[in-house]
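Undergrad: Based on what follows, work out the 3D shape:
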Amino acid sequence: MPCRQGVLGMTDALLYLSRDDIRALSIPPAAAREAVLQGFRDYATGLTRSLPKSTLTLGPGHGFQAMTAASSAQGIATVKWVAMAPVAAGSPLPAVSALICVSDYETGQPLAVLDGDEITLIRTAAISAAAASLLASANPRTIGFVGCGLQAHAHLAAFRDLFPGLTNALMLSRSRSSAERLAEAAGAAGLAADILDDADALLARSDIVISMVPGAAGMTPFLDARRLKPTALAVAVDTGRSWKPETLPAFNLLATDSLEQSRAPYGVDGNPVSTVAFQHDLIALAGAPHPTAAAGRSLFAFRGVAFADLALAHLAVAQARAQGLGTVLPR
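TA: Predicted coordinates:
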C-alpha cells in the first residue's frame, strides 16, 4: 500500500509543547480543517489505523479515556490521555484535560509530548467545521452557540473561517459571563452578537447550531430539533446529550465521525438513544459528500476519533520544529 512520507523523523531528544507553545503556533483554522479531512481520508484508505475510544466512566461528565492511532502516511503513532470532570458554572477549571504522546511509526521511539487541551480544542472545532463543509448549506448567515466555554471560542474561529458570509452569532449559556465573553469575541470578528435566554428562539433563528453542554448530574435535555429551520445543521459536540431524544427524528440526516465507534447520539445517561440511529460517518463523507444533505435538517454528533488527534499533533509538531518552539528534553 502506498504511503506518504512523514515529516517528523527520528530524533534523540524529546520535544515538549506546552499550552502556550501550541497557542503560539497560531494554527490556521483552514490548515486544521484540511489536516482532519485528510486524516479521515487516510483512515478510509488504510494508511491510518485507530482503536475505538476506550472510556472508564465514573459518573455524569466524569471519567477517563485513551485514544490510540498510528499512521504510515504521517510516520507517527499517538495516544491521547483524557480526563473529564464536572465543573460548576463560572469555574475557571476546564471540564476536560489531556496530554498527547507522539512516537515514531517505524521505531516506536518517543518524539514529543503535547498539551492535549489546546490540541483537543483545535481538533474538535476542526472536525465540526469539516463536517459542516460537507453538510451545511452554502451560505449560512446565523450561527447559534449553546454553551459558551472554550470550545465555543474555538468553533467561532473555525466557522468564521469556513463561512466568511456569516453575519450573526447567537449565544445561550448557563453562565452569563461566558456568553458575554463569546459575544465580545464574535463582535471582534465582525458578527452581530445577541445573547438569548430562550433555546427555542435560538434554534428558530440559526442556520447552524453548535451544542457544547457539559455533562452534569441532574441535567435534562432541552433542545427540540423540531424548532430548527428546515435546512439547518446542528453540530452536537456534546454527543447529543442536550437534545430531547424524542425530537431527533425531525432530522433528515444523522451523521457521526465514525460508525465503528458510535451508532446513535448519546443521552444524558451516557448511553446511545433509541429514537434514531446514525446513517453516515465522516470517514465515508470525506471521500464522497452526501448530495442532498443541505436540503434538509442535518445532525452531526460525535465523540472524537484518535486519528484526528494524530493529524493535529503531526501538524503541531512539524510547525513547532519549523518555528523553533517548544522545550527539548533529554532522553
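Undergrad: Only C-alpha atoms from now on, for both contacts and neighbour counts.
TA: Fine.
Undergrad: Identify all contacting residues around whichever strand or helix holds residue 24.
TA: Using DSSP states H and E, residue 24 maps to helix 19-25. Helix 19-25 is contacted by residues 114, 115, 117, 118, 119, 316, 319, 320, 325, 326 when judged by C-alpha atoms under 8 Å, 6 or more residues apart in numbering.
Undergrad: if we go to 7 Å?
TA: For helix 19-25, contacts defined as C-alpha atoms under 7 Å, 6 or more residues apart in numbering pick out 115, 118, 316, 320, 325, 326.
Undergrad: Please give the structure of this sequence too, so both can be compared:
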Amino acid sequence: MSIEQQSERSTLMISADELWECTDMEGAINTIEEAFTAYQRGEAQMPAKSYVELDEHNGDFRSMPAAVNDAAGVKWVNVHPDNPEKYGLPTVMGIVIYSDPETAYPLALIDGTTLTRLRTGAVAGVASRHLAPPDASSLGLLGAGQQAHAQLAAISTVADIDRVVLSDLDDDAIDRFIQAERERDIAIEAGSPNDVAGCDVISTTTPARSPVLKREWITDGTHINAIGADAEGKQELESDILADAKIVIDDWEQCSHSGEINVPVAEGIIDHSDIYANLGEVVTGSVPAVADGDITVFDSTGLAIQDISVAQLVYESAAEQGLGSEFQLVDA
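TA: Sure, this is the predicted structure:
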C-alpha cells in the first residue's frame, strides 16, 4: 500500500515494532534538525505544552501539539512514577495522533512511547553533531535505562565513538545494557560517575534530584546532553558546571521550569541571559560556533515539533512499505 493507494478515509495504527521498521536513527536525526530549522525560521507552530495534574494518582498527562513541515499532530503522554511497581506498566506512555493539515483527517495513530525514546535520542544526536568535539571518540552514559540505548545509537551516528563508559546504581541494568549492545563494534565498560565525566561526550538520563556529576570532574571541551531532568527539582549536573558552560536549550519556558537548568535558575545562579543559544539558533548558524575548549551543555526537555516531524517520517514510510493496520476511525 503506497500513500497514494491508502484510502482517503482510513487511518494507520503503527505499533512499536513497526515504528522501528519505518525509520532509523540517522533519518530521525536529520528530520529533527530540519524541524528545528523550520521552527527557528518561524515556519512551524508549537503551542505551549499543557498539563493535567493527577495528584491523587501521583501522575499527570501532557498534551503536545505542533504543525511543522506540512505535518500536524499532537502527542498525549503521561508520567506516572508508581506504574512499574504497582501495575507493571511503564512510567511514561504515549500516543501520537498524526493528521492531514489540509482536511484534519487522522492519518495515523502511532505508539508514542517508542517514538519518544527515538526522538529524545535523535535530538541529542543533533546537539552532539554541532556541539561535541569534532574528534570525539568516547561517550559517557549516566544511567543504563531505555534512553541510554537511544543515546548510544544517536551519538554513535554523528561521532566516531569507539569507547563507552556506563554508570548506574543498578549493576544488573549495566549488565543488561552491555548484553543488549554486544553486537556493536564499541568497547563498553562499567564505571563511576567520575569515569563517565572523563569522556568526550556525556549523556545523562537519570531521575536524580541532586547532582551526580561534579564540576571538578569535567574537562574543557566536553559536551553534555542533559536528558534526565523532566520535572521541577530534578538535577543531574552540579550547578557550577552550568555556570561555566555554554548552555544550549530546546525551549526556555520548559527548561527553566523542568529541565536541567530549573534548579540553578530557581536559586538565582543563572538566568536567561546566561543561555548561549537555543538549538534552532545553533543548527541554523545564527550564533557563532562554540570554541574547541568550551564546555557545552544541551538541556533537552522535548518539544512537540520533534514528535510530529518524526511521526511524519514514520507515517510516510509505513504507508510506502505497507506497514501498520489500516482501519476506519472516522465514519464519514
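Undergrad: from the contacts of helix 19-25 of the first structure, which two are the most distant?
TA: 118 and 325 (15.1 Å; C-alpha to C-alpha).
Undergrad: Tell me which of these two has more neighbours.
TA: Just comparing residue 118 of the first structure and residue 325: by other C-alpha atoms under 10 Å the higher neighbour count belongs to residue 118, 22 against 19.
Undergrad: tell me the contacts of the more buried one?
TA: Taking C-alpha under 7 Å, 6+ apart as the contact definition, residue 118 of the first structure lies against 19, 22.
Undergrad: how many neighbours does residue 300 of the second structure have?
TA: Neighbours around residue 300 of the second structure, by other C-alpha under 10 Å: 27.
Undergrad: Tell me the counterpart of it in the first structure.
TA: Residue 300 of the second structure maps onto residue 302 of the first structure when the alignment is built from TM-score structural alignment.
Undergrad: Kindly report the same for residue 252 of the second structure.
TA: If you follow residue 252 of the second structure across to the first structure using TM-score structural alignment, you land on residue 259.
Undergrad: So its match: helix, strand or coil?
TA: coil (DSSP: H, G, I helix; E, B strand; the rest coil).
Undergrad: Could you double-check that it sits in contact with residue 283?
TA: No - counting by C-alpha atoms under 7 Å, residue 259 of the first structure stays clear of residue 283, with 8.5 Å between them.
Undergrad: Neighbour count for the two, which is higher?
TA: The neighbour comparison of residue 259 of the first structure against residue 283 (other C-alpha under 10 Å) goes to residue 283, with 22 against 18.
Undergrad: correct me, but that one touches residue 44?
TA: Yes - counting by C-alpha under 7 Å, residue 283 of the first structure does reach residue 44; the two are 5.9 Å apart.
Undergrad: about what we covered before: among the contacts of helix 19-25 of the first structure, which ones are in helices?
TA: 118, 316, 320 (DSSP state H).
Undergrad: how close does the closest residue to residue 210 of the second structure other than its chain neighbours get to residue 218 of the second structure?
TA: Spatial nearest neighbour of residue 210 of the second structure, chain neighbours left out: residue 235 (5.5 Å); criterion: C-alpha to C-alpha, 6 or more residues apart in numbering. According to C-alpha to C-alpha, to the nearest Å, residue 235 of the second structure and residue 218 of the second structure sit 16 Å apart.
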